[in-house]
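> Sequence first, then the predicted structure, then my questions.
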Amino acid sequence: MRRRRVAVLSALVLVAGLLGGCATQEQDSATDQAEIAADGYVYGYAPVALARTRANMICLLPVNQLYSQSAMSGPETRVVVAPNADTLYSIAWLDLRSGPVLLTHPEMGERYFDFQLLDMYTNVFGNIGTRETGQAAGSHVIVPPGWHGETPAGAAVIESPTWDAWVIGRTLVESDADLAAARAAQQQYAMTVLTSPIPDAPPPLPPTDCGNNPAPQAIAGSGPKVFDELSAILAANPPPEADAPMLEQLATLGVTPGATPSSGEPDDVTAMAAGVVRGDKQIVGLASTSSGGDGPWSSLQDAGRYGTDYLHRAGVAKIGLGANVPEESMYYVARTDAGGAALRGDGDGYRLHFPADGLPPIDERGFWSVTLYGPDMFFVANPLGRYAIGDRTPGLVRGADGSLDLWIGAKPPASGPSNWLPAPPGEFVLMLRSYLPTDQSWTPPAPEPGR
């Protein structure tokens, strides 16, 4: 009888072990799927942010038409994070299923300008302007992937890697008195679709739902439905071959071109929900901390060309969607002072001290500025209406040795407002832009507390 009880107990132990092993395997599998979903969320963050931005903007700006901003950006400008206060923007969203698009501009004299071309994965595939193509009047044709048709004689051809693309034009405004002349230059920009629709093109992006489009700055709030948006982008804009390993992983969750994975298998949906949370923490963590060097400034050193560094791509999209390549413009972001404390406008403020030989190194055709944003990366209203300060700010006072001190805080320094960049009472973010930089290894001075 005793032997029988032992045998029964042994069998129960064996069954329990097998069940425990199955439970552990299931837990491991769920963990693996959540990790895949987290990586997939990071992968999809930039193209989803871009697609949402596009959806919101084409409610006002029809595709394949160039819209030129007539006023400088201000606190009311809240469509794309981190707008600059240096240039007038010209914007176009291209749908190359309609055929190639011809972009022309006039002779630009000495005025800096640039048309930046981005694919739907936020990679920069071309620049037309001062640095890349020069100041002479120009004609450029932007063609869809694999285009072999005819183009206008004398026009330079630029092939887009994706069927949808974003054109960001920037036209420098030297001063308030120069605004009208900058507008006049913009009015001579022109965009034209050249041919009829292409029959074998992939499907278009989903139609926009004006007034109800989800916000580009709140992607995580959509949970697993983010992967539906990514699936639509994959169908409309086939990604580069280098993304194949990531796409294979995503397919295990049902994330494939044109699918609606949020309505898929419950376990996959659960994994996607967990992945959104995990992936977003990675992106927020990267965007909220400094990197590259010992000081408080992080540099978007590799912006515009991301390859398979999807986390870097997502981090740039979080704080500076539409950032250009470093040879065109460098971006330095600071959220803390020299001691590591968060930047705040209350208190005694901060000094940025540039030695006479330590100003941002730029080409003579370029320019630089320091811009202040709230934590959401948009301008904050202030009594001066000054959102950036830089080499074109009138009345800047230099030291006797040629050095330059910029003062940042809620109150002006004792020396007066000439070198003052107003800040809100709470936390803020600084971004130093250097257009046409000549030394990409240069680093800005750390914000020093006190006056």
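Perfect, thanks for sending it. Numbers count the residues shown, from 1 in each chain.
> For the rest of this, base every contact and every neighbour count on C-alpha atoms.
Noted.
> Ser418 touches Leu404, doesn't it?
No. Applying C-alpha atoms under 8 Å, one finds Ser418 not in contact with Leu404, separated by 11.5 Å.
> just the helices in this protein please.
Assigned by DSSP state H, the chain shows helices spanning 2-57, 179-186, 225-236, 244-251, 266-287, 310-320.
> Go through those and name the closest to Gly293.
Checking those against Gly293 by C-alpha to C-alpha gives helix 266-287 as the closest, at 14.5 Å.
> Next one: Ser196 relative to Gly99, how far apart?
6 Å (C-alpha to C-alpha, to the nearest Å).
> between these two, which one's more packed in?
Of the pair Ser196 and Gly99, Gly99 is the one with more neighbours under other C-alpha atoms under 10 Å, namely 23 against 10.
> For stretch 250-265, give me every contacting residue.
By C-alpha atoms under 8 Å, 6 or more residues apart in numbering, the surrounding residues in contact with stretch 250-265 are 33, 36-37, 40, 224-225, 227-228, 230-235, 247, 268-269, 272.
> at 6 Å instead, please
By C-alpha atoms under 6 Å, 6 or more residues apart in numbering, the list of residues contacting stretch 250-265 from outside reads 224-225, 228, 231-232, 234-235, 268-269.
> Nearest to Leu88, out of the helices of the chain?
Comparing the helices of the chain by their distance to Leu88 (C-alpha to C-alpha), the top pick is helix 179-186, with 7.7 Å.
> got another, please set it beside the one above:
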Amino acid sequence: MSVANASNDFATNTFAHATTLANASFRTVVLPNTDTLYSAALLDLSAGDVVVTMPERELGRFYVLPFYDLYGNNVCSIGTVTNSTAGKYLIQYQPSNAACDLIPDTNDGYAGTISLPTVYGAILLRIEVFNSSDVDHIVSTIQPHFTLTSLNTPSSGAPPLTSALLNDNLAADNAPLHLLQLLSRVASFNPAEEASDAERVATTLKTAGISVSSESYTQPPDVDLASAYNTALNLVQQVPLDPANLLPLGSSSPITWSTTLPSLSGDFHARYDIHPAYTVTQEFYANQTYMVEFRGGKPDVRGFWSLTVYAGDGFLVPNAGDRYSLGDRGSLTYPDGTPVYTGNGNRAGGDWNDSRGSTYTDVDVAAEWKSNWLPTPADGAEFMFILRFYGPTISLTDGTYQYPKITAVDANPPLPISE
């Protein structure tokens, strides 16, 4: 999916709709979903406000339309869980004053207002796909009705978001210097999200050689940028592992399941040591088969759920069958071959207390496991997997739900016996 136009500038304020599901060649997003279609847009509010149009939601279909500021903060989301009201939403620039007002305004006709604290931002729409034959319907019938329109409102005075702004005359072979030079160009029009923190951030940037008024970078004397850069990266990488930043979800030996605290998820406010990334805390070994046991029953979600395997680089694992995830719209079966789900997602009854999911390395999978297996990288390469819940209910976050048990087993183990 490309967001570049013929003049090599970025095509801002317009959606670039993906028309195929993510596979092993997909490199637009790290750790992609394999059961949603993506639509991406770069927001440029330098010339004024922008309006996003959200169509009527199809019954039973989940989608999420999140808005991000320049620094990766998810300042607002609309869609199935938060607000599924169809209509036009105003996106405006409010320096250091992020807001997500989803109450319709009868005076201006907008269904809500999203205030970005930075001039530049992004949208990453995700639409649930029921099965492979559903893709064409979404592409032709749903995606075209998500639109962006620029308004003729007062300009912010910021330069337009172009490839030249982001690339020209920046250090190409020095990552720390490149980052600081780029930040110098955009900092004055893209302040910290928290107004109360703006002065402290400006002082810190000035110490680092960035002047928010001159939009240029001057490296402080006697500063080793490479050393400072590595120190900062090491500090940030340790933050997600701090138990104080995690919400326990339950223990299923030998794994303790947890997620980032809601207060630190998506919108980081003044926590600059938090960054939008996934952290894997469980080590999985090469050339080993693992069995994932969902003994807590079907995950109770208002949207959908999936278990997806990734290679060590965060992208999907190449395999002959293009098989990347399992979930409520896949081929999961009970040991006797009965489908766990029928139709689209959570439309089937019954308990799921004895079904198993399994990941396999570079081996042939037995016929009885074909519906419940996921391939991991060949040749014993590093891998990870992520369990996602879209629209989780309280049972998945209050310790009530029994999270899956993951154990190492022999390749193609015997099917479990109902207990």
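That came through, no problem. None of the values given here were measured: they were computed from a predicted structure.
> still on that earlier bit, nearest to Glu26 of the first structure, of the contacts of stretch 250-265 of the first structure?
Glu26 of the first structure lies nearest to Asp268 out of the contacts of stretch 250-265 of the first structure, by C-alpha to C-alpha, at 12.7 Å.
> In contact with that closest one, which residues?
If you count contacts by C-alpha under 6 Å, 6+ apart, then Asp268 of the first structure has Leu253 around it.
> quick one: it from Leu300 of the first structure, how far?
34 Å.
> Equivalent analysis for Ser90 of the first structure, please.
The value you get for Ser90 of the first structure to Leu300 of the first structure, if C-alpha to C-alpha is used, is 23 Å.
> related to what we said a few turns ago, buried ones among the contacts of stretch 250-265 of the first structure?
Among those, those that count as buried by neighbour count (16 or more other C-alpha atoms under 10 Å) are 224-225, 228, 231-232, 234-235, 268-269.
> Near Thr192 of the first structure, how many other residues are there?
The number of residues near Thr192 of the first structure, taken as other C-alpha under 10 Å, comes to 15.
> Columns distance to Pro47 of the first structure on top of the buried ones among the contacts of stretch 250-265 of the first structure, output as TSV?
Supplementary listing: those in TSV, determined by distance: C-alpha to C-alpha, whole Å:
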residue	distance to Pro47 of the first structure
Pro224	16
Lys225	14
Asp228	12
Ser231	11
Ala232	11
Leu234	9
Ala235	12
Asp268	22
Val269	21
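> Closest one to Trp442 of the first structure out of the residues you listed, please.
Proximity to Trp442 of the first structure was ranked across those by C-alpha to C-alpha; first place goes to Leu234, at 37.9 Å.
> Tell me which residue of the second structure lines up with that closest one.
Using TM-score structural alignment to pair residues, one finds that Leu234 of the first structure aligns to Ala187 in the second structure.
> What sits closest to that match if chain neighbours are left out?
If the residues on either side of it in the chain are set aside, Ala187 of the second structure comes closest to Val212, at 5.7 Å by C-alpha to C-alpha, 6 or more residues apart in numbering.
> and that neighbour, how far is that from Leu43 of the second structure?
To Leu43 of the second structure, Val212 of the second structure is 21 Å away according to C-alpha to C-alpha.
> And Tyr120 of the second structure, by the same measure?
As judged by C-alpha to C-alpha, Tyr120 of the second structure and Leu43 of the second structure stand 5 Å apart.
> ok, now Pro176 of the second structure?
With the distance defined as C-alpha to C-alpha, Pro176 of the second structure ends up 25 Å from Leu43 of the second structure.
> The two: which is more packed in?
Between Pro176 of the second structure and Leu43, Leu43 has the larger neighbour count (other C-alpha under 10 Å), namely 28 against 16.
> which position in the second structure aligns with Arg386 of the first structure?
Matched by TM-score structural alignment, Arg386 of the first structure corresponds to Arg323 in the second structure.
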